[in-house]
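> Below are the sequence and a predicted model for it; my questions follow.
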Amino acid sequence: MTSLAIEAIALYWPILTAILLGLLLQVTPREKLGLLYAVLWNLATLPCLNGIAEWAGWWSFETSSPRLGGLPLSLWIGWAALWGALACLLSKKLSLWLVVILMALIDLLVMPLLEPLLVLGRQWIFGELFLILGVLLPGLLLYRWTAESTHLGRRTTLISLGFALLALVLIPLAAHVGSWATLLDKLTSQPPINQVCAAILATLLSIPPILAVREFVLIGRGTPVPMDAPERLVTTGIYRRIRNPMQTGITLLLFLEALYFFNPWIAFSAISILVYSLGFARWSEDSDLSRRFGKDWENYRDQVPSWRIRLRS
């Protein structure tokens, strides 16, 4: 079988099977949200952990088709559909650990058949275990915790980590032709003083979003995702100083990356997020919070800036 045929099957079979199973099962709104989280988790972590697997010599992909972190885009999406959607839907009827075993058996049977697309190393089984623990299992737990509205702190941590990887790692990776080697070479080729200053500034810019997530969990009892938003209006902690610390922090971090790598595509991504945040997201947020919290939100909105820190209380 040719590499192109393997990629087509790997892309369409999991997607179509997941869609069919989703239509057959009764999926609640919370379960749909959990499926979305699980798919995004898989999309965020698969290229990162696959890069480690290739570096360790567990396997490599040999294809001329576009890749992200060494992973062909077709397999990236298909794998995310298999582990992020199909596996989670199966867990509605089967125990979580049985689903993990089933997915592992599928990989153990299928991966040796993917030649010439996939070249396996002698210890590739360790890579399989590595991805099960780092990608499949957290995705399944994230789906279950979301569907059952449990483990708020843990699921918010996974959600935040997934979105951070998508925005701050995969965007720069894609901007550097999807190659870890190119990205890491560009990262380490800067003078030491630039590396130190960038690391310090990135750490400082990361503090407001982290503090914001903490307030959402502890005070608001919700996540940063609008469909899973806090139950209470959060005006404490970092929110006493700025209304949008997460959007501000992520946007500034992307601009920092664009400047560090001197890459127009990362800058375009930052500008796109900024335009979206100032446009649709701002309108949607104001409409939703006005409906849910009324005067409390309006008073808070009038007193606290959206994208700059208020120095005086």
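Here it is on my side, so go on. This structure is a prediction, so every number in the text was calculated from the model and none was measured.

> CA only for contacts and neighbour counts going forward, please
OK.

> all helices for the stretch 201-313 of the chain, in order.
245-261, 264-276, 282-293, 295-303 (DSSP state H, counting those that start in this stretch).

> other SSEs contacting the last one?
So that's helix 295-303. helix 282-293 (3 or more CA pairs under 8 Å, 6 or more residues apart in numbering; DSSP states H and E).

> so can I have TSV of the helices of the stretch 201-313 of the chain showing mean neighbour count and distance to residue 81?
Putting the helices of the stretch 201-313 of the chain into TSV (neighbours: other CA atoms under 10 Å; distance: least, CA to CA, whole Å) gives the following:
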stretch	mean neighbour count	distance to residue 81
helix 245-261	20	27
helix 264-276	17	25
helix 282-293	14	29
helix 295-303	14	39
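
> Which among those helices is found nearest to residue 210?
With distances scored as CA to CA, the stretch of those nearest to residue 210 is helix 245-261 (7.8 Å).

> Any buried residues in the top helix by length along the chain, and which?
Looking across the chain with DSSP state H, the single longest helix is helix 29-55. Across helix 29-55, burial judged by 16 or more other CA atoms under 10 Å covers 30-35, 37-54.

> hang on, the earlier thing: let me have the helices of the stretch 201-313 of the chain in a markdown table, extended by distance to residue 163.
Shown next, in a markdown table, are the helices of the stretch 201-313 of the chain (distance: least, CA to CA, whole Å):
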| stretch | distance to residue 163 |
| --- | --- |
| helix 245-261 | 10 |
| helix 264-276 | 13 |
| helix 282-293 | 19 |
| helix 295-303 | 26 |
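
> could you say which helix or strand contains residue 65?
For residue 65, there is no helix or strand it lies in under DSSP states H and E.

> rewinding a little: so which of the helices of the stretch 201-313 of the chain gets nearest residue 11?
helix 264-276 (26.2 Å).

> Which parts of the helix or strand hosting residue 128 count as buried, going by neighbours?
Residue 128 belongs to helix 124-131 when assigned by DSSP H and E. Neighbour counts over helix 124-131 (16+ other CA under 10 Å) mark 124, 127, 128, 130, 131 as buried.

> list the helices and strands that helix packs on?
helix 29-55.

> tell me what the helix it packs on is packed against?
helix 73-81, helix 124-131, helix 137-148, helix 152-165.

> How far off centre is the first one?
Distance of helix 73-81 from the chain centroid (CA atoms, centre = their mean, to the nearest Å) equals 14 Å.

> same question, stretch 283-299
The answer for stretch 283-299 is 27 Å, by CA atoms, centre = their mean.

> ok, residues contacting it?
residue 233 (CA atoms under 8 Å, 6 or more residues apart in numbering).

> returning to what we had before: what's the closest of the helices of the stretch 201-313 of the chain to residue 17?
Per CA to CA, nearest to residue 17 of the helices of the stretch 201-313 of the chain: helix 264-276, 32.7 Å.

> then this one, side by side with the first:
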Amino acid sequence: MLHGVLFTSLTPLVTAGPNWMFGVGFVFATAHVPSLYLARWTERAILLPFRAALLAVMYAGLSLGILPSLIMAAMGGGWTIAGLPAWRWAGLFIGLLISFVIGLSAVQMLAVQGLGTAIPLDPTRRLVTTGIYSYIRNPMQLSAALSWVGLGAFLNNIWIAAAAVMAWIFVEGIVRWHHRNDLQQRFPQSWADYRNAVPEWLPLWRPHCTATATLHLNTSDWQTD
């Protein structure tokens, strides 16, 4: 009811379509309700795996569904996938698989090793330098950029592929600022060493190790013939 009154008052600036109620219900179910649960879990510092998973699912829907749709609505194009050759589908599958592995590995390491998430309002308690983060500093941004390039190539839409530039802008404008004002303050020496050793975009061939492991063998229980 409130939405109906609001839409009516905004005419002709905003005109509600015939399916506006469905749109409101969809947004309520997929954005409003999950956000309420996420805020509650974050405030109480509980259910970290669910918080991390919910953020990953919501971001995937935003970056691979909503954002490309908005780009195509503004710049042209559409979700026309009928009749596309099999090699395009194979390329999309491989590209998204690589992207998802990178992104989900980052989410896992932040939750398991860092005891937090990627968002500043729910930060990690420890500096994460292992796993995928031992190869690259910004795996999530790399994952998003690869996804947009792959989806743009699949749909033959240069504007979606160009959205990968946003990942670079995000790193330059937001991520670096966050690192300076958060990670550098909380982990001054560890962050400086990690930043100097691990690149932002081009992964290392070998992981950067900050500590060595020692294997201890107890031979007292060994049996010999």
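Structure's in. What do you need? What you are looking at is a predicted structure, and each value in this text was computed from that prediction instead of being measured.

> Could I get the helices and strands packed on helix 29-55 of the first structure in CSV, plus columns for distance to residue 279 of the first structure?
Formatted as CSV, these follow (distance: least, CA to CA, whole Å):
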stretch, distance to residue 279 of the first structure
helix 73-81, 29
helix 124-131, 38
helix 137-148, 28
helix 152-165, 20
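
> Residue 96 of the first structure is nearest to which of those helices?
helix 137-148 (7.4 Å).

> tell me the contacts of the most centrally placed residue in the first structure?
For the first structure, the residue sitting closest to the mean C-alpha position, by CA atoms, centre = their mean, is residue 162 at 2.8 Å. Residues near residue 162 of the first structure by CA under 8 Å, 6+ apart: 40, 41, 44, 45.

> Now compare these with the second structure and keep only the conserved ones.
Retained in the second structure (both residues aligned by TM-score structural alignment, their matches' CA atoms under 8 Å) from the contacts of residue 162 of the first structure: not a single contact.

> Can you pick out the most distant pair from the residues you listed?
40 and 45 (8.6 Å).

> that older thread, figure out which of the helices of the stretch 201-313 of the first structure is closest to residue 216 of the first structure.
helix 245-261 (11.0 Å).

> Could you name the helices and strands sitting against that closest one?
helix 192-215, helix 264-276.

> Can you give me the buried ones in the longest one?
The neighbour-count criterion (16+ other CA under 10 Å) identifies 198, 202, 205, 206, 208, 209, 210, 212, 213, 214, 215 as the buried residues of helix 192-215 of the first structure.

> For the counterpart of residue 199 of the first structure in the second structure, give its distance to residue 87 of the second structure.
If you follow residue 199 of the first structure across to the second structure using TM-score structural alignment, you land on residue 93. Residue 93 of the second structure is 10 Å from residue 87 of the second structure, where distance means CA to CA, to the nearest Å.

> OK, contacts around the aligned residue in the first structure for residue 44 of the second structure?
If you follow residue 44 of the second structure across to the first structure using TM-score structural alignment, you land on residue 148. Counting by CA under 8 Å, 6+ apart, residue 148 of the first structure touches residue 30.

> And residue 148 of the first structure, how close does it get to residue 160 of the first structure?
19 Å.

> Residue 309 of the first structure against residue 242, yeah?
Yes: applying CA atoms under 8 Å, one finds residue 309 of the first structure in contact with residue 242, separated by 5.1 Å.

> neighbour count winner among the two?
residue 242 (23 against 16; other CA atoms under 10 Å).

> Of the buried residues of helix 192-215 of the first structure, just say which sits nearest to residue 99 of the first structure.
Checking the buried residues of helix 192-215 of the first structure against residue 99 of the first structure by CA to CA gives residue 213 as the nearest, at 30.9 Å.

> Spatially, what comes nearest to that closest one if we skip its sequence neighbours?
Distances taken as CA to CA, 6 or more residues apart in numbering place residue 224 nearest to residue 213 of the first structure, at 6.7 Å, with adjacent residues excluded.

> Which position in the second structure pairs with the one you found?
Using TM-score structural alignment, residue 224 of the first structure sits opposite residue 118 in the second structure.

> Then residue 274 of the first structure?
By TM-score structural alignment, residue 274 of the first structure lines up with residue 168.

> Tell me how far its match lies from residue 141 of the second structure.
For residue 168 of the second structure, the distance to residue 141 of the second structure - CA to CA - is 8 Å.

> One more: residue 58 of the second structure?
Distance from residue 58 of the second structure to residue 141 of the second structure, by CA to CA: 15 Å.

> Next: residue 203 of the second structure.
12 Å.

> I'd assumed residue 214 was in contact with the residue nearest to residue 213 of the first structure.
No: using CA under 8 Å, residue 224 of the first structure and residue 214 do not qualify as a contacting pair, with a distance of 10.0 Å.

> tell me the contacts of residue 206 of the first structure?
249, 250, 253.

> ok, the residues you listed in the second structure: which stay?
Retained in the second structure from the contacts of residue 206 of the first structure, counting by both residues aligned by TM-score structural alignment, their matches' CA under 8 Å: residue 249.

> just to revisit the earlier point, so for residue 229 of the first structure, which of the helices of the stretch 201-313 of the first structure sits nearest?
For these, distance to residue 229 of the first structure was read as CA to CA. The smallest value, 10.2 Å, belongs to helix 282-293.

> mean shift of that closest one relative to the second structure?
Helix 282-293 of the first structure, aligned to the second structure and superposed, deviates on average by 1.9 Å (mean CA distance after the TM-score superposition for the first structure).

> can you state the direction angle for that helix and helix 295-303?
140 degrees (axes from the mean of the first three to the mean of the last three CA atoms, to 10 degrees).

> what span of the second structure lines up against the longest helix of the first structure?
Under TM-score structural alignment, there's no match for helix 29-55 of the first structure.

> Give the next helix or strand downstream of that helix.
Scanning forward in sequence from helix 29-55 of the first structure by DSSP H and E, the next helix or strand is strand 59-61.

> Report the distance from the helix or strand just after that following strand to the chain centre.
The element immediately downstream of strand 59-61 of the first structure (helix or strand, assigned by DSSP H and E) is strand 67-68. Put simply, strand 67-68 of the first structure sits 16 Å off its chain's centre (CA atoms, centre = their mean).

> Over to stretch 295-307 of the first structure?
For stretch 295-307 of the first structure, the distance to the chain centre is 29 Å (CA atoms, centre = their mean).

> Spit out the contact partners of residue 140 of the second structure.
Applying CA under 8 Å, 6+ apart, the residues contacting residue 140 of the second structure are 102, 103, 106.

> Quickly note the distance from the first one to residue 130 of the second structure.
Translated: residue 102 of the second structure. Residue 102 of the second structure is 13 Å from residue 130 of the second structure, by CA to CA.
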